[in-house]
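Asker: here are the coordinates; sequence isn't available:
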């Protein structure tokens, strides 16, 4: 009988803890401490919406604040692993105010931990948990409050030296092995990211249908947010960029408070977060529904650069090959459009293209929109592997200047998709989001759908 989505997700999370334990065991074992994120005050006594730490979420699926995972890993091949959760106690009065809490007993059962305790007992139990362990795996410097608790526990263990209890000899960064794990997505993660991509694509469609001269950037942003929540995502994955006209030439523009003008382009870089996982899509389209000749030329150039990058997105190619392929197409196009002069080789060698394209062509994507994992190994770009998810996002940003044809002034275009590396090559998770000139103009010409 097929397992429920919840059962599949739990099985995947337990498997991740087992895989992490195997990595730590191969490195000599020890005890790993992974806290969730702290709650943050927005102003006075109001908090920002809580979002679990990505590492903690990856290993637990537990979304309540004030929680810590402790993983105790023996050094022998057949040694046992012990998973311990610390979380908030059941408290009926607080649940009236703040909502449901699992409490330690239910959390251990539902999320598959060997044991669970109240978070109030964490500081008292920590010296016992880390004593006589060969190594402490912890992200020192990541959270000052937890650093203090961990260092106090280490000092408490060291004070027990005369009784035969030994403190860990090494403190190692738990993020190293976890980053390597997070780079390769499992089936549950891929399914979640595929669904997040679908929701974000629908939101971009909604934004295209809504946009017209005279509306404000924040009105378009509201349409995106409406669709994200309407389809069940819990949050944006990052602050949405809704940039009309010259604002599209500001790479991380987030004011979203300007009116949209007839004849301008609108660049939208926006994605939802679903069950902790990010999507990240950028589309650029004309406010009035029709590309001008200059806008079309630059748009088709960026689209061609993305297609060249897609062709390199396959196992065995190194991470930088997508960027290099996109840059070569963009540089040649800038020469053809009269934005640059000289030869292609000289533009590539001097980096002259960076005047109009100043960022790289993508990044890892996962629990974080700029996800965990090194891009280089031993100083060399790392090879792409099945299960990795990257973005592919070339762009061209043309500010007014005396040597730039006026028809191109204030054209800012970026096209971004989320790409899963597969055994056969790649799978564009966001492929359903309209992208060609004809598809965009068709959607925006539908007067009935656009109201």
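Answerer: Right, received. Where do you want to start? All figures in this text were calculated on a predicted structure; none of them were measured in a lab.

Asker: Going by C-alpha atoms from here, please, whenever you check contacts or count neighbours.
Answerer: Will do.

Asker: could you pull out the helices for the stretch 301-450 of the chain?
Answerer: When secondary structure is read from DSSP state H, counting those that start in this stretch, the stretch 301-450 of the chain shows helices at 320-336, 344-350, 437-445.

Asker: same check, this time on the stretch 101-250 of the chain
Answerer: Using DSSP H, counting those that start in this stretch, the helices assigned to the stretch 101-250 of the chain run over residues 103-111, 122-130, 144-158, 175-183, 187-210, 217-230.

Asker: this is the comparison structure:
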């Protein structure tokens, strides 16, 4: 888990603490199953860059695709990882995998198995549970396979109940419980968020200093991304929006191909990612370094609205309190 020059702020102890808190919320007699992301083919023999499923990473810190985590509160071995085995041939091409041994030694699993044993191991791990926690409808080949297997398992339990076996009492979505854990950030999470924001700020400042009429939007995007990588952020949190002129009115414009003209405003909506925590910052600047009077008037209203929202942001305030404070300022200034 090596993220940039400073390394990760969130480490194995915190992942273990998250699992303990979740298992306390699940209660005895339950099991929760989580699925990692899958590789996605780009073209030929090239895959898209892999980014782990957020929930899976939040609970395990495990970065590799094609893995399953099972939590069994109260069990002798409550945390199981089912992962791709180490493959010496693949290691030559794309690097080593953690494998079964690394799942325990590096990622703190109480036991681990090869993903090739999934069909056998998953029913064994769920034996005797009263409640199953798994999020239905996840995309990806492994998630679909796991869902089919769980449905078959529940059906078998139901049929067995007719012969005296104990049926499964409930199937629940674990995401609300995980979301509850995320509401209050730990000091390590705050550090990761601050780092993502600081790196993003450095990128935006570099882009603001470099932009000139005649450049293209993708050149500004390159400045943002080069700064992020130089600061140690290995990926963006989302595709950067770099929109000049009328393009800035398209909410999720990502083509980033247009030439930037004299007199254009340039909108940048971007964020670096650190420990899988993403910043999300929008700034609008005049491409030639000076606002027109009309541009300045609108900019000042938006800046005032931002300040009004920040002033309302405090413990105990609701989302709509902040939103409405900014909205009232915008309406007063623009309507």
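Answerer: Yep, that arrived. None of these values were measured; they are calculated from a predicted model.

Asker: TM-score of the superposition?
Answerer: Scored by TM-score structural alignment, normalised by the length of structure 2, the superposition of the two chains gives a TM-score of 0.92; 326 aligned residues with a CA RMSD of 1.9 Å.

Asker: still on that earlier bit, is it possible to export the helices of the stretch 301-450 of structure 1 to TSV including mean neighbour count?
Answerer: Below are the helices of the stretch 301-450 of structure 1 laid out as TSV (neighbours: other CA atoms under 10 Å):
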stretch	mean neighbour count
helix 320-336	21
helix 344-350	14
helix 437-445	17
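
Asker: so which of the ones you listed gets nearest residue 19 of structure 1?
Answerer: helix 320-336 (28.4 Å; CA to CA).

Asker: hang on, the earlier thing: mean neighbour count, the helices of the stretch 101-250 of structure 1: which tops it?
Answerer: With neighbours defined as mean count of other CA atoms under 10 Å, the helices of the stretch 101-250 of structure 1 peak in mean count at helix 187-210, which reaches a mean of 22.

Asker: From the contact counts, what lies against that helix?
Answerer: Based on contacts counted as 3 or more CA pairs under 8 Å, 6 or more residues apart in numbering; DSSP states H and E, the elements that helix 187-210 of structure 1 packs against are helix 5-26, helix 217-230, strand 272-274, strand 277-278, strand 281-286, helix 437-445.

Asker: Mean deviation, that helix versus structure 2?
Answerer: Mean deviation of helix 187-210 of structure 1 from its aligned counterpart in structure 2 after superposition (mean CA distance after the TM-score superposition for structure 1): 0.9 Å.

Asker: from the chain's centre, how far out does that helix sit?
Answerer: Taking CA atoms, centre = their mean, to the nearest Å, one finds the center of helix 187-210 of structure 1 at 14 Å from the center of the full chain.

Asker: thinking again about what came up before, need the helices and strands packed on helix 187-210 of structure 1 in CSV (columns: distance to residue 118 of structure 1).
Answerer: What follows is those, written out as CSV (distance: least, CA to CA, whole Å):
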stretch, distance to residue 118 of structure 1
helix 5-26, 21
helix 217-230, 33
strand 272-274, 28
strand 277-278, 28
strand 281-286, 41
helix 437-445, 54
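
Asker: Minimum distance to residue 172 of structure 1: which of these has it?
Answerer: Shortest distance between residue 172 of structure 1 and these, using CA to CA, is found for helix 5-26: 10.3 Å.

Asker: Give me the contact list for the closest one.
Answerer: By CA atoms under 8 Å, 6 or more residues apart in numbering, the surrounding residues in contact with helix 5-26 of structure 1 are 29-30, 58-61, 71, 73-77, 81, 111-112, 177-178, 181, 186, 188.
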